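**Q** This is a predicted model, with the sequence first.
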Amino acid sequence: MSNKNNNPAWVVLKFGGSSVSSLDDWNNIGSIVSEYLQQGFKVALVHSAFKNITNQLEALAQTAVSGHYQEPLNELISYHLDMAQQMGVDDTLLTPWIESVQSVLQNIHQSGELTSPLRARLVAHGELLSSTLGAAFLRKLFKDHQRVEWLDARQLFVAEDEVHNNINDRFLNAVCHPRPDEKLANQWAEQFDVVLTQGFIASNKSGETILLGREGSDTSASYLAALLEAEKLEIWTDVAGMFTTDPNKLPEAKKIQQINYDQAFEMAEAGAKILHPRCLSTVMPYNIPIEIKSTHQPQESGTLINKDDGDSKWVKAIALKQQVPVMTLLLGRRGQQPETLQKVFGIFNDFALGCELLASTKESLVVAVETSNSIYSNEILNELSVKLAETCRSVLLSHSAIITLVGCQSSQALWHMMQIDAELPEQWLLLSHTSSDHHLSFLVNDDDALDILKLLHEHLIQ
């Protein structure tokens, strides 16, 4: 199949960790790829680490400082050797990456500290190990009938150097800016039928390994879709689409058949786990549609995300983010002075933590701390509190939940809420609404959050 310029058409398929971690998964992947090849497409795969491996590598990085890492390392190696056996591929293909893991662990131990560059180098091995086996499986499956090529994502995506970013952001939460490359797309199409690369990893201009932030495989897939100006990007995961709310928290959640880019972006920003916001912002300028589907139920329809959806008069989805750290900063009479605010938000930046202004008075700020950052932890949160206390009169830390209504104008959403004939919480703190006026968020008590979610879903979702 060719696109409108008579160039070979590409489809990009992203498979998450829960979709690549068994032989059944890989048989499904093989069938999905085969179907697209039969339709005349060229296929590009973006591959996550096997399930839970990124977390294991993060833990291994911590233990490497003390040097007590051999036992968990052996478990990690055994897991991948077992996966190679399950998939029926040569496990010696893993040897270079296993040796590389051991080398990085030794470097961490010798340096006596876990730096961001070393952490990125180590954690990147999850994708390098799994994608090596994935490419071998597809080569075995297609034999000489289709040309399968493994590509190193660090050669494809290079982050821009942004001087205002701190070292943690530069190495653990980097951003790339790919542009369509017609020459590259045609060159690959001439040489290969299937290309397979890694999610989550990239490089900087010095050639060092960097990470794109947690859940960064979605971002990698969107980068590749933009680079190839693909006909379509498919996100294959363990659920068949986006839902009106998290079905794990509310079984009554309904699948959304179609949603536009802006609404999906608002959901992702509000904490919906299916897509990373960067994934959407990368493909939107090129109108590349995204479909979210389930690897375990490949024939079931998913959710289509594109630009073709008009305004709704009803709430389309409700996102819930729980256990959000909320800091109340008492700043004193000069709290709203520019120099004071600059110091406060400069501290957040130093810790590479995002924040959102919830409410303010002349003497205080209420701020929610973004917890999806790769380096977030309770220890870092405590260090942040101590540092803020040097500037603020006092720092009060609590945990709350944020409920976000997406899909219609905020005034329309408020009107619908006023029609609810049921007992609502007595106090709501209006959090924010976007310039598009299609996003309305509230801060609520975390203990009441699920009950409130159920009530709002019952009355606001049609």
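**A** Thanks, I have it.

**Q** From here on, just use CA atoms for contacts and neighbour counts.
**A** Noted.

**Q** Let's verify E149: helix, strand, or coil?
**A** Under DSSP: H, G, I helix; E, B strand; the rest coil, E149 falls in the strand class.

**Q** Next up, the contacts around the residue nearest to it when sequence neighbours are not counted.
**A** Distance criterion Cα to Cα, 6 or more residues apart in numbering; nearest residue to E149, sequence neighbours excluded, is V195 at 4.8 Å. Residues near V195 by Cα atoms under 8 Å, 6 or more residues apart in numbering: 43-45, 148-151.

**Q** tell me which element V195 is part of?
**A** Applying DSSP states H and E as the criterion places V195 in strand 194-198.

**Q** from the chain's centre, how far out does that strand sit?
**A** 19 Å (Cα atoms, centre = their mean, to the nearest Å).

**Q** ok, S103 - how many residues close by?
**A** S103 has 12 neighbours, counted by other Cα atoms under 10 Å.

**Q** quick one: the one helix or strand it maps to to chain centroid distance?
**A** Using DSSP H and E, the element containing S103 is helix 95-111. How far helix 95-111 lies from its chain's middle: 26 Å, per Cα atoms, centre = their mean.

**Q** try this one side by side with the last:
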Amino acid sequence: MTTEVASNSTLAQKSDYIVAKFGGTSVANFEAMSRCSEIIVADKNVRVVAVSASAGVTNHLVALCQSDITEPQREHHIQGVLAIQQAIVDELSLDADLAIGFNETLKAFQQHAREITNTAKHQDELLSFGERLSSYLFAQVLRLKGLNADRFDVRRVLKTDSQFSKATPDVASTADAAKAHLIPLLEEQVIVTQGFIGSDEFGQTTTLGRGGSDYSAALLAEAINAKSVHIWTDVVGIFSTDPRLCAKATPIARLSFDEAAEMATFGAKVLHPATILPASRSHINVFVGSSREPERGGTWIEREKSQHSGIRAVTQRKNQILLTLKSPEMLLASGFLARVFSILSNFNISVDLVTTSEISVAITLDNAPNASRPELDQACLEQLAEFCHVSVESNLTLVALIGSEIQLRQQEVNLMDVLKAFNIRLICHGASKHNLCFLVEQDESDNVVKAIHSHLLEG
């Protein structure tokens, strides 16, 4: 399956089109949708709009995917989804074409939600309904603003493999489908479509994984050769750390693709890490701003190398797993790591950090609490245990210092003074000049981040 595009020298001239993505809080209710519609009205270059599920819907859908859910609980979550959507419908009158599609989708949702099956395929179908429903409603809101807007099923163009819950996009097939089905519509219409979801070669619904709406928007921007993708969320750009944690956190006006990728990967929740992939390879600038306060600007992510060297931000990603694999056979032997990573690949497990010694390797994995399936399967652990001792530690947080041309010696005195008050489980530095990462106990991580930000990034 093709996952790359032609070199940039062969890319067609860029259009003036912009792809805008609105997250769950931005489409949470009629008021929020109306506010976001003003952003689109103000910029005639926005031709594709990708929306997330309305805030709260995905939590209900994830709960419906759990195998141990009772019938009363199932009905509670079904009614929760219906209530969120109905509250928006009550504020507007759907045009006939949108009403038919919305009501059919609502019926399909209730049917799937009441089916008792735990297959990944069924879960992806169920999880897709949040975006499918919100896109009908947002298209109607745009029409109320006088725009020629229509709702478009993204599964017609965003093509993936059949790895349910974490599908890999097929970039070439997506570009071909967009050329045939999407681009011809953009001259006359604003197209409202869905983030997070796609379809495989058999037409089955797939999802791109947690937070995949940002990724979808960038993939669509690449497919239509857009000049930029705008990610509208509930914060004013990307900050030096979580402003809810540190009152003196400051917004960052510009980031390079490399810096933004590191920040997104290691905990800056404003942006899905995979978003940078299509943007970087196709030279598409990314803007991150607040749909509540668009006038305040935000963060631009661009290909140009950062002019600021050193540490620019500190992030954290909680709910991490440390997987340690130990075997005397690793000593002076080849092939051990290849065997380990082959097994992890077979289970579609993504690795973040890796450190090695003579007879062991330590690997960090994300273990997001709201994922539809656990990151580390028991079957995977059993295969690894066949040739090495396996140790699994949880309740850890990955803390990352992000910047450009980071060299430990520049900050080592101050950093080590800060860290000496905490227990450090693992340190990883050197593979990239854009990050320095370490693991700490989860109940200490907030204090670690605040201490680092205070000493290295304030004043």
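**A** Here it is on my side, so go on. What you are looking at is a predicted structure, and each value in this text was computed from that prediction instead of being measured.

**Q** returning to that earlier point: which SSE is immediately downstream of the helix holding S103 of the first structure?
**A** Where DSSP H and E defines the elements, the next helix or strand beyond helix 95-111 of the first structure is helix 116-123.

**Q** residues in the second structure aligned with that next one?
**A** Here helix 116-123 of the first structure aligns to the second structure at residues 120-127, judged by TM-score structural alignment.

**Q** I would like the residues contacting the matching stretch, please.
**A** 58, 61-62, 65, 109, 112-113, 164-165, 204-207, 372.

**Q** That one: average distance to aligned residues in the first structure?
**A** Per the superposition on the first structure, stretch 120-127 of the second structure and its aligned residues are separated by 1.0 Å on average (mean Cα distance after the TM-score superposition for the first structure).

**Q** sorry, back to before: output the contacting helices and strands for the helix holding S103 of the first structure.
**A** Applying 3 or more Cα pairs under 8 Å, 6 or more residues apart in numbering; DSSP states H and E, we find helix 95-111 of the first structure packed against helix 53-64, helix 116-123, helix 125-142.

**Q** Could you dump the contacts of V195 of the first structure into JSON lines with neighbour count and distance to P247 of the first structure added?
**A** Listed next are those as JSON lines, based on neighbours: other Cα atoms under 10 Å; distance: Cα to Cα, whole Å:
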{"residue": "V43", "neighbour count": "23", "distance to P247 of the first structure": "31"}
{"residue": "A44", "neighbour count": "27", "distance to P247 of the first structure": "30"}
{"residue": "L45", "neighbour count": "26", "distance to P247 of the first structure": "27"}
{"residue": "V148", "neighbour count": "23", "distance to P247 of the first structure": "37"}
{"residue": "E149", "neighbour count": "18", "distance to P247 of the first structure": "37"}
{"residue": "W150", "neighbour count": "18", "distance to P247 of the first structure": "36"}
{"residue": "L151", "neighbour count": "16", "distance to P247 of the first structure": "36"}
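
**Q** any idea which of the residues you listed is closest to I274 of the first structure?
**A** Closest approach to I274 of the first structure among the contacts of V195 of the first structure (Cα to Cα): L45, at 17.9 Å.

**Q** which residue in the second structure lines up with that closest one?
**A** Match for L45 of the first structure (TM-score structural alignment): V49.

**Q** same deal with G17 of the first structure?
**A** When the second structure is aligned by TM-score structural alignment, G17 of the first structure is paired with G24.

**Q** and what of C408 of the first structure?
**A** Using TM-score structural alignment, the partner of C408 of the first structure in the second structure is S404.

**Q** likewise A230 of the first structure?
**A** Match for A230 of the first structure (TM-score structural alignment): A226.

**Q** For the stretch 151-300 of the second structure, which segments count as helices?
**A** 171-177, 212-223, 257-265, 276-281 (DSSP state H, counting those that start in this stretch).

**Q** what packs against the first one?
**A** When contacts are defined as 3+ Cα pairs under 8 Å, 6+ apart, helix 171-177 of the second structure packs onto helix 212-223.

**Q** The helix it packs on vs the first structure, average distance?
**A** In this overlay with the first structure, the average offset of helix 212-223 of the second structure from its partner residues is 0.9 Å by mean Cα distance after the TM-score superposition for the first structure.

**Q** Packing partners of that helix?
**A** If contacts are counted by 3+ Cα pairs under 8 Å, 6+ apart, helix 212-223 of the second structure sits against strand 18-22, strand 46-51, helix 171-177, strand 197-199, strand 228-233, helix 276-281.
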